[in-house]
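Chemist: Fold the following for me, if possible:
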Amino acid sequence: MTKKHLTTVLLFVSFTFSALSQKNTSNVLFTIDNKPVYADEFLAIYRKNRDIGQQLDPKSPEEYLRMYIDFKLKVKEARAQGLDTSENYRNEFNSYRASLAKPYFVDNTVNEALVQEAYQRMQKDVRAGHIMLELPQNAGPSDTLKVYNEIMKLRQDILAGKISFEEAAQKYSKDTYSARQGGDLGFFTVFNMVYPFESAAYNTPIGQISMPIRTQFGYHLVKKYEERPARGQVEVAHIMISVPQNADSAKVAEAEKKIYEIFERIKSFESFEALARQYSDDKASGRNGGKLPPFGINVMVKEFEDKAFSLNVPSSYTEPFRTQYGFHIVQLIKKYPIPSFEEARKELEVKIQRDGRGNLSREAVLERLKRENNYQEYPKNINAIAKFLKPAYLKNEWNPENYDRKMKKPIFTFAGKTFKQSDLIDFMLLNQAQDAKSETLEREVWKNFHRFVETYIFSYEDSRLEEKYPEFRYLVNEYRDGILLFEIMEKEVWGKAIKDSLGLHEFFKNNQSKYQWKERMRATIVKVTTDAVAKQVERDLKRNISVDTIAARFNKVNPLEISFERGLFEKGTNQLIDNVWGKKGLNKLANKEDDRTVFVIVQEYLPAGPKTFEETRGIVITDYQNHLEKVWLEFLRKKYNVTLNQEVFDSIVKEL
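Modeler: Sure thing, here's the model as predicted:
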């Protein structure tokens, strides 16, 4: 069976965009072969570029209009040649449009609130415990309700005193690691936990138990034990004598003896760095004098973290202590307090986008779009799909026939459009092979339903961006036309000028009078930093010692002592050269430049005359490109009929 329902969805989106894109014809500024160009588009481009253009090359509105018409003629020709159908063009344009569209699917108010919230949470570390009952992320409503009721019953029993929180964690929590500690997770800070869990830990009063919290792992009860001012970050060095996990008492005693011998040498003012390099079994940090990168809480094992943060004076150090890795001595290098909000903002914004809470902004946009477009869903009809599916679907082996006749009931409505059960089945079959499957058909249906709804709603909104947001339309059109302009200019002007060797040389020959040298001087400019050396340089130059030899000798001591420049200089292109024009031989300038003594050695003068092609190749290519563009534009003006709406343009000029 074909995916005709999905095709209908896509056609609906496309049709909606096409209908919304119709404009008021009274706003037409000009037409090119009856295709309209609107005044608001011209105004947007004019206002965007006016200030820059006025500074560099002032243009009247009439002149700018002529340039804009020429621009549109070039784009018209690019389309006529099919340049907008190439795969490279489509990929580049679609990529750029997608990047432009991203901000329209973000709720900046939500983002700013998340940044502010994260910074406030940075000020405190929280100690909490939890009880977790597992539930798959895409569980269906019945499974979700079952686990929710179980954890609510557990919460009620704890509050009623039938069982303590810690006992319940040990007995029921599926997080086996924390369960052994009665659910205690120790201290943590912002971004250490998934966002819903973090919020429960920070928002629940000390000593109390939260309501059930849903994360991708299941449902949680969170008990908050205490808060403290945030530790921030610390930078330390350490020396470690390792102890294998299964070491006997003799090996432990040997390691302990060695660490205390090192400790006594540190107390005798031997270099901590040198001892770390010599003795530490942590070879990675040992090569760097024991230094570790700055770290915050929950990066190192608890014993190491507590000892590191207990130090307050730089260069102070701990007594030897043991962790699961061996014995350590830690020396404080620097403590880093919590940064200011402005200092932390960029890092917080990046972390929020990487963290699960970054989706809250997108979810807020999704909910807004649902409200704006009268979204409604039908859970009973969605659950019926799970009963219709066969277990073979979970193995990527289901291939039903004629389901569109049986599955006709609505699953959701949006913006006046109703989607049926068969539409969701189409979507699921389309993704059947690539998708990781849930444990049950019900979970699989609801997972795909939410993805289908989000995909459609965001696609629908994406198709309307140009109509809803003029500034977006202007940017998209500008970039679309910009790509085409580059492609057509490369084909008709820039590339042609470079590849057309015969035409280029013929153009140079016909315009030789434009490429002429003025009178030139062949000379060497020498600049000397110190006065004492300048006297020696002058003496050596008078003795005809080469500039290279002189510079090599003095620059051994100071590489910046002498600099020099050789070349052919046209009159009027270099002030130092102009100061000695007409003279010959060695000339010492009366005034210094940038506090350096200047000598100009004049070798010869060359009379005015024609430049060779190679001497002016770059300029000739540019001029030839301008010539080709001028001829090409004359051709385009004849090929296409441009009709200006003078009345509209006159009204625009009054606004400018």
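Chemist: alpha carbons only for contacts and neighbour counts from here, please
Modeler: Fine.
Chemist: so the residue nearest to Arg214 when sequence neighbours are not counted, which of the three states?
Modeler: For Arg214, ignoring the flanking residues on the chain, the nearest one in space by C-alpha to C-alpha, 6 or more residues apart in numbering is His220 at 6.5 Å. Using DSSP: H, G, I helix; E, B strand; the rest coil, the structure places His220 in strand.
Chemist: next up, for comparison:
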Amino acid sequence: MKKLSILSIIALLLTIGTYAQKTGDVLMTINNKPVYAKEFKRVYTKNLDLVQDETQKSVEGYLDLFIEYKLKVAEAYAQKLNENEAYVYDFGKYEEQLSRNYIYDTKLTDDLIKEAYNRGLEEIEASHILVMCNWDAFAQDTLVAYNKVKALRDRALKGEDFNVLAKKNSEEPGANEREGKLGYFSAFNMVYPFETEAYKTPVGGISNIVRTQFGYHIIKVTDRRLKFPPITVSHIMISTSKDTTTKAKERINEIYGLLKQGESFEELAKKYSDDKATGINGGTMKPFTKGQLKAPPFEEAAYALKNTGEISNPVQTRFGWHIIRLEKINEIPSFEESQVDLEMRIKDSERLKIVTSAVNDKIKKKYGFEGYDYLPFFEKFVSDSILKRNWKFTSLRKEDNKPLFKIGSQTYFYNELAEYLFERQTKVRPYQQKRSLIQSLYDEFETEKVKTYFKRKLEEENDEYAGIIQEYRDGLLIFEVMAENVWNKAKNDTLRLQQFYNNSKENYKSNQQLNGAIFSSSQKEILTQVNELLASGKNPEEIKKQLNTTDKIQVLVTEGFFDLDNNQLPPNFELKEGISKIYETGSSFSLVKVNFVAPPRVRELDEVKGRVISDFQNTIEKEWVQSLKTKYTVEVNQKTLKKLKKELGS
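Modeler: From the prediction side, this is the model:
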């Protein structure tokens, strides 16, 4: 089934990309369109390690893969998939992200990273009072709000109880109950201007008035503390659902009892944890800090552990029941270790506006920018109905369509801004003033077009960027063309899928399985008792009740069907019906009661549908690629190929 991300698909398809080179030796033509040797050389050297088939690691072997890739790209363009709305959106989003790496003001970004790191070392506890004020309010309304918050600040400075003032006067929803209290926060938890003012204010102090998109604030800082260090824990999880909550709690308590009796945490996690990603490693999780997991009960229980090896009581979260063991209290990451993550967070936060503004100015300076006075015309041309988001745009007269601004060799005109105003009016936040709305949308339009010009020039001027962006462009097209011609057909053509399954049933046999019960204990003599009880006719549930108590779990029992590679079965398990011998594995012992052995059988289509669809997709793809080889004429320049083979040594 198609479960791979776009980036995974690109990787599987060898992430073959192209530079926009215009010159060089022609390696081949596809319907007379040249493909250059330089392009092949770049992707060959880059992707050779990804090739699994040794026969395809030679230049000629890899050339076959390269040709198939180029044929798929050619077909994507032939089907005009590059015009699909989803493709245009996804590519534009990636292009925006990639170009940031070439656009940003490095020094300014570095300063913001250092600031965020230093702030993130501590947490601030604060309360605030908010007087709401629309961010584009009329001057008289702004003045009223400002004077109100100033008066409240003066009262707080004179000694009035800040939280009482907040309860009675703050316009933040819920302020009456919370009395303005925000709890502890750190970098990136609050809007940037608010965060900045809070960090500038000493403990016990009242901040200056700060303006945000919500209105005017004053802040009282009541505490500053070092941020909690990241910790590493291991856990055993038993997942829950509506019909298994009771059984999950019972099982986690059984496991907890075994831990108290000295059984290995790692072995129990490997055998019984439903978090398979961590269970395979004995339950160990990646380091995290408080608030990162979005699972407060788990985090509180984890941070309550003080000593390495200490184990929590069973704790319930929305995922299930957990037992947590503290492995390590880690050091706070250094600046160097945090730098990449902080840079990404800055680029996804409102701090980006600071960088964007600086970058916009930098691009204007590099390519030359000339702007013209547009506002008087548009204040008359655009009616007040734009504030209600229903302004009707009529074409400008030819004599009114004047230059709006010029960046490099590109000039934009009034009609382009008018169309932008019309399209964007329904997508912006509410405005009170027409002038503010027009200015804001003009700023958006200018920034967008300046960046577009820069990206166009960047692809022309920077080979590295051109190569990466073309690689992603073609990778997305490959994804689209494969979905259209392979994946969707395999899923939707149920008749052919059934025929494919009928013709290859032998490929979908089940493994041999056993039906029975697995008994585990840290004491060999307990399993000796289990053996005797089984021989006397007791069933697993009766044995569990006889040997276990609320205070002491002596044996853990799992019943059902088991593949022979199930990790609960002891190593070197000898499969036969009846009661097995007692196996020793590390510090634990196992015994298996085999009721019967289920032989391999052909699974029904519904049981293996995902696998059948995947195999069917491979068949469809082979047929489709063969049709492309018939549709397109590929001619390889043998002289250039020979030269490449000599140069690349294969």
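Chemist: circling back: separation between the residue nearest to Arg214 of structure 1 and Lys174 of structure 1?
Modeler: 10 Å (C-alpha to C-alpha, to the nearest Å).
Chemist: The residue mapped onto Val625 of structure 2 from structure 1: how many residues sit nearby?
Modeler: Correspondence of Val625 of structure 2 to structure 1, assessed by TM-score structural alignment: Leu633. Counted with other C-alpha atoms under 10 Å, residues neighbouring Leu633 of structure 1 total 16.
Chemist: For Leu633 of structure 1, which residues are in contact?
Modeler: 70, 74 (C-alpha atoms under 8 Å, 6 or more residues apart in numbering).
Chemist: and the gap between it and Trp581 of structure 1?
Modeler: 45 Å.
Chemist: Could you give the residue range in structure 2 aligned to stretch 199-207 of structure 1?
Modeler: Going by TM-score structural alignment, stretch 199-207 of structure 1 lines up with nothing in structure 2.
Chemist: Show the contacting residues for Val203 of structure 2.
Modeler: 220-224.
Chemist: Could you say which helix or strand holds it?
Modeler: Assessed by DSSP states H and E, Val203 of structure 2 sits outside every helix and strand.
Chemist: Ok, Gln181 of structure 1 next?
Modeler: Applying DSSP H and E, one finds Gln181 of structure 1 in no helix or strand.
Chemist: So it versus Ala344 of structure 1, what's the distance?
Modeler: For Gln181 of structure 1, the distance to Ala344 of structure 1 - C-alpha to C-alpha - is 34 Å.
Chemist: same thing with Ser422 of structure 1?
Modeler: In terms of C-alpha to C-alpha, Ser422 of structure 1 sits 49 Å off from Ala344 of structure 1.
Chemist: and the two? which has more neighbours close in?
Modeler: Set Ser422 of structure 1 next to Ala344 and count neighbours by other C-alpha under 10 Å: Ser422 wins out with 23 against 15.
Chemist: Let me see the contact set for Leu258 of structure 2.
Modeler: 552-554.
Chemist: Over in structure 1, tell me which residue corresponds to it.
Modeler: Aligned partner of Leu258 of structure 2 by TM-score structural alignment: none.
Chemist: Can you say which helix or strand has Leu258 of structure 2 in it?
Modeler: Going by DSSP H and E, Leu258 of structure 2 is part of helix 245-260.
Chemist: Pull out the buried residues from that helix.
Modeler: 248-249, 251-259 (16 or more other C-alpha atoms under 10 Å).
Chemist: Now render those as a markdown table, adding distance to Glu195 of structure 2.
Modeler: Conversion of the buried residues of helix 245-260 of structure 2 to a markdown table gives the following (distance: C-alpha to C-alpha, whole Å):
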| residue | distance to Glu195 of structure 2 |
| --- | --- |
| Ala248 | 43 |
| Lys249 | 43 |
| Arg251 | 46 |
| Ile252 | 42 |
| Asn253 | 44 |
| Glu254 | 47 |
| Ile255 | 45 |
| Tyr256 | 43 |
| Gly257 | 47 |
| Leu258 | 48 |
| Leu259 | 45 |
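Chemist: Assign a three-state SS to Thr413 of structure 1, would you?
Modeler: Under three-state DSSP, Thr413 of structure 1 comes out as strand.
Chemist: Now intersect the contacts of Leu258 of structure 2 with the strands, please.
Modeler: Using DSSP state E, no member of the contacts of Leu258 of structure 2 sits in strands.
Chemist: Just give me the closest of those residues to Leu352 of structure 2.
Modeler: Leu352 of structure 2 lies nearest to Ile553 out of the contacts of Leu258 of structure 2, by C-alpha to C-alpha, at 56.6 Å.
Chemist: quick one: the closest one and Ile252 touch, right?
Modeler: No: the pair Ile553 of structure 2 and Ile252 fails to qualify as a contact (C-alpha atoms under 8 Å) at a distance of 11.3 Å.
Chemist: in a strand, that's where Tyr605 of structure 1 is, yeah?
Modeler: Yes: Tyr605 of structure 1: assigned to a strand according to three-state DSSP.
Chemist: give me the number of residues near the closest residue in space to it that isn't next to it in sequence?
Modeler: Spatial nearest neighbour of Tyr605 of structure 1, chain neighbours left out: Met521 (4.5 Å); criterion: C-alpha to C-alpha, 6+ apart. Using other C-alpha under 10 Å, Met521 of structure 1 is surrounded by 22 other residues.
Chemist: As a check, name the ranges of all strands in the stretch 301-450 of structure 1.
Modeler: 321-323, 326-336, 376-377, 410-414, 417-420 (DSSP state E, counting those that start in this stretch).
Chemist: list the contacts for the residue nearest to Glu254 of structure 2 when sequence neighbours are not counted?
Modeler: Spatial nearest neighbour of Glu254 of structure 2, excluding adjacent residues (C-alpha to C-alpha, 6+ apart): Ile553 at 6.0 Å. Residues in contact with Ile553 of structure 2 (C-alpha under 8 Å, 6+ apart) are 254, 257-258, 547.
Chemist: before we move on, back to that, helix, strand, or coil at the residue nearest to Tyr605 of structure 1?
Modeler: strand.
Chemist: so how many other residues sit close to Thr549 of structure 2?
Modeler: There are 12 residues near Thr549 of structure 2, going by other C-alpha under 10 Å.
Chemist: My reading is that it is in a strand; is that accurate?
Modeler: No: membership of Thr549 of structure 2 in a strand is not supported by three-state DSSP, which gives coil.
Chemist: Most distant residue from the centre of structure 1?
Modeler: Ranked by distance from the centre of structure 1 (C-alpha atoms, centre = their mean), the top residue is Arg543, with 62.1 Å.
Chemist: which one in structure 2 is aligned with that one?
Modeler: By TM-score structural alignment, Arg543 of structure 1 lines up with Ser536.
Chemist: So its match versus Ile543 of structure 2, what's the distance?
Modeler: Counting by C-alpha to C-alpha - Ser536 of structure 2 and Ile543 of structure 2 are separated by 11 Å.
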